[in-house]
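S.K.: Fold the following, please.
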Amino acid sequence: MPRSGAEARRRLQQAALELYQERGFDQTTAAEIAARAGVNERTFFRHFPDKREVLFDGEADLRATLMQAVAEAPGSLEPFDALLCAFRESARNLENHRPSSDPRWKVIAVTPALRERELAKHAWLTDAVAEALRQRGVGAGTADLAARTGWAAYQHAVQAWVDDPARGLDARLCQAFDDLRALSAAALPAPESG
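M.R.: Next up, the predicted model:
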């Protein structure tokens, strides 16, 4: 039986991931997760409000990390560059946890309820990044647009890295933001002469 709360939480997460892979998310109960982890169901609910949240632990930490990274980016940076700094910071953590993240991503990809939850979490993180930009003095509309567009570039880079990890996430992030800038520049109408 796990002695510490942190150990119980880790075991619950591992048990949930194993059961989701074996049986599927919908066919797994919180009681089964608790039993596999060697704790009771009450302990499960002390750590997680529902069986979806087992896979999304750490989102509050990621939110705080992203907001702090945006706040600490050099003041001279434009919004996209401040976001790229923040995303590169979080990418290091994601790369360090790749082996444990791969099974999680696979379970989410095949489970509609988890994909929906992931989208809600992404919206929450996007709002946090927009707030961090506003705190840097970026106007509300610009901050919102930059956060949404930047988050889309971040997700694009992460998915490309998940699909083909041969090229690092940092390189993919830089490429996604370069591509976004190129798309934006290409979309601008040519100035009128005369």
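S.K.: Every contact and neighbour count from this point should use C-alpha atoms.
M.R.: Will do.
S.K.: how close does the residue sitting nearest the centre point of the chain get to R92?
M.R.: Most central in the chain under Cα atoms, centre = their mean is H122, positioned 6.5 Å from the mean C-alpha point. Distance, H122 to R92, by Cα to Cα, to the nearest Å: 18 Å.
S.K.: cool, and A64?
M.R.: Noted for A64: a distance of 15 Å to R92, by Cα to Cα.
S.K.: Name the helix or strand for the residue nearest to the centre of the chain, please.
M.R.: Secondary-structure element containing H122, defined by DSSP states H and E: helix 112-135.
S.K.: Thought Y154 was touching F87, still the case?
M.R.: Yes - when contacts are counted by Cα atoms under 8 Å, F87 is listed as touching Y154 (7.0 Å).
S.K.: how about this one, so we can line them up?
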Amino acid sequence: MARWDPNARERLERAALELFVRQGYDRTTVAEIAERAGLAKSTFFRHFADKREVLSGGDALVRLLTDAVAATPPGAGPRQAVEAALAAAGERAFTAERHGAVRERQQVVAANPELTERELLKREALATALTAALRERGTPDPAAGLTAELALLALRAALAAWTARPGQDFTGLALAELAALCEAAAAL
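M.R.: As a prediction, the model looks like this:
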């Protein structure tokens, strides 16, 4: 194998997902993932701590959302900031090209209690990071935390609808979900 392997991380992620779908998460080893990707097992561990991490995407979604919040113009309110974050997710993370892989990942996670628990911990970390990003823009508590939670509820609902029906626009789904949630919260 080559000393330097281009796109090793992506190849490992793709190989892992293919194997998890085909033979199950529990029955797939790190060695099999590395072999499927055409890489050494040691290369796997340069990119991921364990096989659970290969599904996590690292902190990419956290960075994507928080960067979008931070880049929102200064006069925009917290809702506009999270709308920008949801739009960024639709433009970069939940694209038509990635639909099949995202759907398969969701199925693998849902079929494994250990991964489902890890996903819940990741959601909590995402809520914390999004709340902090809103606070940094000057959104006070409890509005920062509430806005972050509403955005994440919209993200989850949009993701469920988007993975169930190919061809839909994730951003449109997410913004519609956020609008419905904001309307429901205002009616309380």
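S.K.: Show me what the helix or strand harbouring S101 of structure 1 is packed up against.
M.R.: Per DSSP H and E: S101 of structure 1 is located in helix 98-109. Counting contacts by 3 or more Cα pairs under 8 Å, 6 or more residues apart in numbering; DSSP states H and E, the secondary-structure elements packed against helix 98-109 of structure 1 are helix 5-23, helix 112-135.
S.K.: Now the longest one on structure 2. Mean distance?
M.R.: Per the superposition on structure 2, helix 112-135 of structure 1 and its aligned residues are separated by 1.2 Å on average (mean Cα distance after the TM-score superposition for structure 1).
S.K.: tilt between the next helix or strand after that helix and helix 98-109?
M.R.: Past helix 112-135 of structure 1, heading to the C-terminal end, the next element that is a helix or strand (DSSP H and E) is helix 140-163. Relative orientation of helix 140-163 of structure 1 and helix 98-109, computed by axes from the mean of the first three to the mean of the last three Cα atoms, to 10 degrees: 110 degrees.
S.K.: how about helix 140-163 of structure 1: buried residues?
M.R.: The neighbour-count criterion (16 or more other Cα atoms under 10 Å) identifies 143-144, 146-154, 156-158, 160-162 as the buried residues of helix 140-163 of structure 1.
S.K.: Stretch 1-17 of structure 2 too?
M.R.: Neighbour-count burial for stretch 1-17 of structure 2, counted by 16+ other Cα under 10 Å, picks out 8-9, 11-17.
S.K.: Looking at those residues, which is nearest V54 of structure 2?
M.R.: Looking at the buried residues of stretch 1-17 of structure 2 and their distance to V54 of structure 2, the nearest is E13, at 5.6 Å (Cα to Cα).
S.K.: so how far is stretch 49-61 of structure 1 from its chain's centroid?
M.R.: Distance, stretch centre to chain centre, for stretch 49-61 of structure 1: 12 Å (Cα atoms, centre = their mean, to the nearest Å).
S.K.: That one: end-to-end distance?
M.R.: Between the opening and closing residues of stretch 49-61 of structure 1 we find a distance of 17 Å, counting by Cα to Cα.
S.K.: what does it contact?
M.R.: By Cα atoms under 8 Å, 6 or more residues apart in numbering, the residues outside stretch 49-61 of structure 1 that reach it are 12-13, 16-17, 29-30, 48, 104, 114, 117-118, 121.
S.K.: that older thread, who wins for proximity to R172 of structure 1 among the helices and strands packed on helix 98-109 of structure 1?
M.R.: Proximity of these to R172 of structure 1 was assessed by Cα to Cα; the nearest stretch is helix 112-135, lying at 19.1 Å.
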